[in-house]
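1. take a look and give me a structure for this.
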Amino acid sequence: MTEYQPTPTPLAPFIIHNFIIPLIIYTNKSLKHLTRKFKLFEIISYTIVTSFLFFLKIIRSFIPSVFNYNSDRYHWIPFLKGYGQCTDVGDIGSFEGDTCIARALYQLLAIHNEIPVSSRKYEVVRSYAEKLMDENLGVSCEPLRQVNATVLSGAFARALRQLEVAVAEGDCGEVDSGVDVVEKSGGGGGGCFGLSRVVRTAGYFGGAAWTRFVKRKSRLGVSAEKLAAELLWLAQKLSACGSGDEAVRQWASASNLASVSLTTQLRLQGSLVKLSVYLFKQAASMGGKDDDEGTMEELRKIKMKMLMSWIPFLCRSSIGTDAPVLSFNEKAELENVLGELIGSLKHEDEQEKVLSLWLHHFTHCSSSDWPNLHLYYDHWCIISRKLLILDSK
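-> Modelled structure (predicted):
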């Protein structure tokens, strides 16, 4: 019997994955807080990332094993989000769903994500994608349903990452065209960063060079409001193929987005409210009597995370005045949904945390009296009192 000999790790992939990539990530993260204040550092950071991507594309031709080594789907890619044309694994390699139909749907959704709503090809691409997804479901074949679910989940994650970047950068952005093309100013604006005249002047010319030579405008042409509408559409498609819980999981984990959205534009807040309301309803429908204890525990944690992340946003966000985002019945329906979700949590600990969080933000926001969960708060107090009496006997 031949003794097993472990295959040695190729040197080039080992160096790239263990030295070069961590160095690039560390450098990029070190510059990240400076890019929000100084345009020059933003250009430097972007140059590092784009050069790195160009290096990967070149070296892939000579050392294919670089993209096979440690194939955990390139866990280091997320630090690239928001830079240049590459924001997802699929932009570097091929989509892992190794079927023609999966790659076709992936390409359609990627194009749908990139082009602005004002483009005459936008509706063409969207209708192609919807037709393909509907035909996949119409066959009643599990592999085809799984194609829809897998590709849509990846598209939702990509759009969610882009939305986080767009909202975070929105404090110094401007809204224009189509569904509000988000566009960075050249840096010559007044007090956006509170810089001295010299630094503002340098930022202005840096911004001009940025736009002219790097052409980053094409990526920023995807506005935050378009992304929010796209996420709602993707969530609806995920629900249609029986994977709405995947959108809920991702939205529940977007706590940073929920925080920064409190200070974003009112119209964008309205779009995010619509999306949150839809996903809260999806969360309430998750789980069933046939689920085992482990699954129910996992779903309970997701619901808890969803409530803790997005209740402050619901309490403080704009739901429209001239043109309300939600009707009276829709607002009442969501309050019932939130009450149902809270009721599914553990009484002593989790319900208290959620209701205390709601009470704080509800009472400290003078511009809104929704969602009003006082009935569920009273019910929780009554049950807590009864439990205390039982424990004292």
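
2. for the rest of this, base every contact and every neighbour count on C-alpha atoms.
-> Fine.

3. can you tell me the centre-most residue of this structure?
-> L160 (2.0 Å; C-alpha atoms, centre = their mean).

4. which residues does that one contact?
-> Contacts here follow C-alpha atoms under 8 Å, 6 or more residues apart in numbering; on that basis L160 touches 227, 231.

5. pretty sure it sits in a helix.
-> Yes: if the criterion is DSSP: H, G, I helix; E, B strand; the rest coil, then L160 is within a helix.

6. next, the second sequence, to be compared with the first:
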Amino acid sequence: MSSSRELQYLEYTYRNNRPTTGLLNSIFMTTVNTAARSLVSVASTASTPEIPSRRWSASDHLRFMSMMMTWLTLWILRVFLDYLPLPLISSSSSAYSYSYPPFSFASGLLTTAAENALVPAKASSSSSTSSTALVKYSGSSDLGMMICDGVDEPSVNSLGRALCHALALMNEIPVTSRKYQFAMGMAEKIMEDNAQSGHVDLLDVNRAALASSFARTTARLQDCLKRSRTADEPFGGLPLRVVSALPLGGYVASYVRGLSACINTVRSLADMTGNLLSQTRRRESAVVRAGGIQENEAELAVEKLAEELLWMTEKLRRYGAVAEGIKRWSYASGLASLSLTAAPRVQGLMVKISALLIGELARDSTQVPGQVTFRLLANWLPLFSHARNGLAFPVLTGYERVEVERAIDKAISTLPALDQEILLTNWLQDFSVSASEWPNLQPAYDRWCHSTRQLFM
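-> The predicted structure is shown next:
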């Protein structure tokens, strides 16, 4: 009964939230076929024996130009598919107007059940019912709809869905709203009551719901940082993305970004002094300052998601699911790279999350594969060295920094020699060019050198 119910959730959610870019893909494939046929036509014409001995006619030139235009159109469509995904949203799915993929309990809670992360499978002796209830959670465009069979029969999954609902609402409600604290309080109450019961299934509900919400919030934070980074680039970053797609374009794009940063710095200094600006520039600066409200809102949204991730990390540790948080944080390589250029407050929150997870990683009670340990350290150690100091208070106290260094040292010592070499080499490179004196992993580096030297003695 439980498995059939979960399959119905998955089937209904896929039917309502499946990708809507089929038309663009169809146009692309049609253009591919047309380009292939035009290439075959031109090649067959050029391969005839009499063609090399005479000039091309007007029809030959038109055929060749048509082929070139078709292939150019194909390339433009490929760029759109890779860098400008434009979902063709129909009227039936207009409720999902957000840029994030629609949240569904099937994709969050129920898929974790399929991975044995929610509730162990049990044989249900209750009779099946034919009643089907349609539940719509209004007030949030990310929540969608669910189909439930046998809602009259209480189950642990009901509490799981309620907890997922409260955690999802936290992502949706602005932090300035008084309802935000209400939603957070509801989620905390459900988790605390589940923990006080001491029942294994209820504890698993807390762990699975938190793990699912942690993954969703991580993806949203990465998307917000990526959008804010693109907004800072000229023309939304489209020219740089096109250049990066070309051979050796990554090198050119990096130089252009550096040049743009220098120009923006000079402009900001000129705005502050006001001596090098004309009256037109002053009016343009006023327009930019008027749009600063939207930029501040975007920064607040990013900081809100980072705060929620830190809150979820602490809850994962409290309810014994920190290993799941370590695993998911180790896969966030894209977020780790974006964090290097994030705002100082956001960087500080990510440093706290990484330090907390690495500290738990060094505990004997935390068991994770060596690959997870390597990914976690490789992705997030650079942030420790390159995080900017822009806060009025230290992100970590002196004692906490020493404890994190010890945890990193212990975690590195558990890895194979080759993995230790990669991590310590990268750390030495970052530590040498950074103004920060933390983390200092020289003892771990010396130990690795000594152990390697012993192999030849």
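
7. coming back round to it: separation between the residue nearest to the centre of the first structure and S253 of the first structure?
-> 11 Å (C-alpha to C-alpha, to the nearest Å).

8. same deal with G242 of the first structure?
-> 20 Å.

9. do the same with H364 of the first structure
-> For H364 of the first structure, the distance to S253 of the first structure (C-alpha to C-alpha) stands at 25 Å.

10. more neighbours: those two, which one.
-> Shown here are H364 of the first structure and S253; by other C-alpha atoms under 10 Å, S253 has more neighbours (15 against 12).

11. what's the counterpart of that one in the second structure?
-> S253 of the first structure maps onto Y331 in the second structure when the alignment is built from TM-score structural alignment.

12. state the helix or strand in which the nearest residue to that match once chain neighbours are set aside lies.
-> In space, Y331 of the second structure comes closest to R375 once its chain neighbours are excluded; the distance is 7.1 Å by C-alpha to C-alpha, 6 or more residues apart in numbering. Using DSSP states H and E, R375 of the second structure sits in helix 370-386.

13. which elements pack onto that helix?
-> helix 322-330, helix 333-339, helix 344-361, helix 398-413, helix 417-433 (3 or more C-alpha pairs under 8 Å, 6 or more residues apart in numbering; DSSP states H and E).

14. next, the buried residues of the strand or helix carrying V198 of the first structure.
-> Under the criterion of DSSP H and E, V198 of the first structure resides in helix 197-209. Neighbour-count burial for helix 197-209 of the first structure, counted by 16 or more other C-alpha atoms under 10 Å, picks out 199-208.

15. that one: how far from the chain's middle?
-> Centroid separation for helix 197-209 of the first structure versus its chain: 31 Å, with C-alpha atoms, centre = their mean, to the nearest Å.

16. next: stretch 306-320 of the second structure.
-> Using C-alpha atoms, centre = their mean, the offset of stretch 306-320 of the second structure from its chain centre is 17 Å.

17. now do that stretch: which range of the first structure does it align onto?
-> Aligned by TM-score structural alignment, stretch 306-320 of the second structure falls on residues 228-242 of the first structure.

18. the aligned partner of V354 of the first structure in the second structure: what's it in contact with?
-> When the second structure is aligned by TM-score structural alignment, V354 of the first structure is paired with L423. Neighbouring residues of L423 of the second structure by C-alpha under 8 Å, 6+ apart: 374, 377-378.
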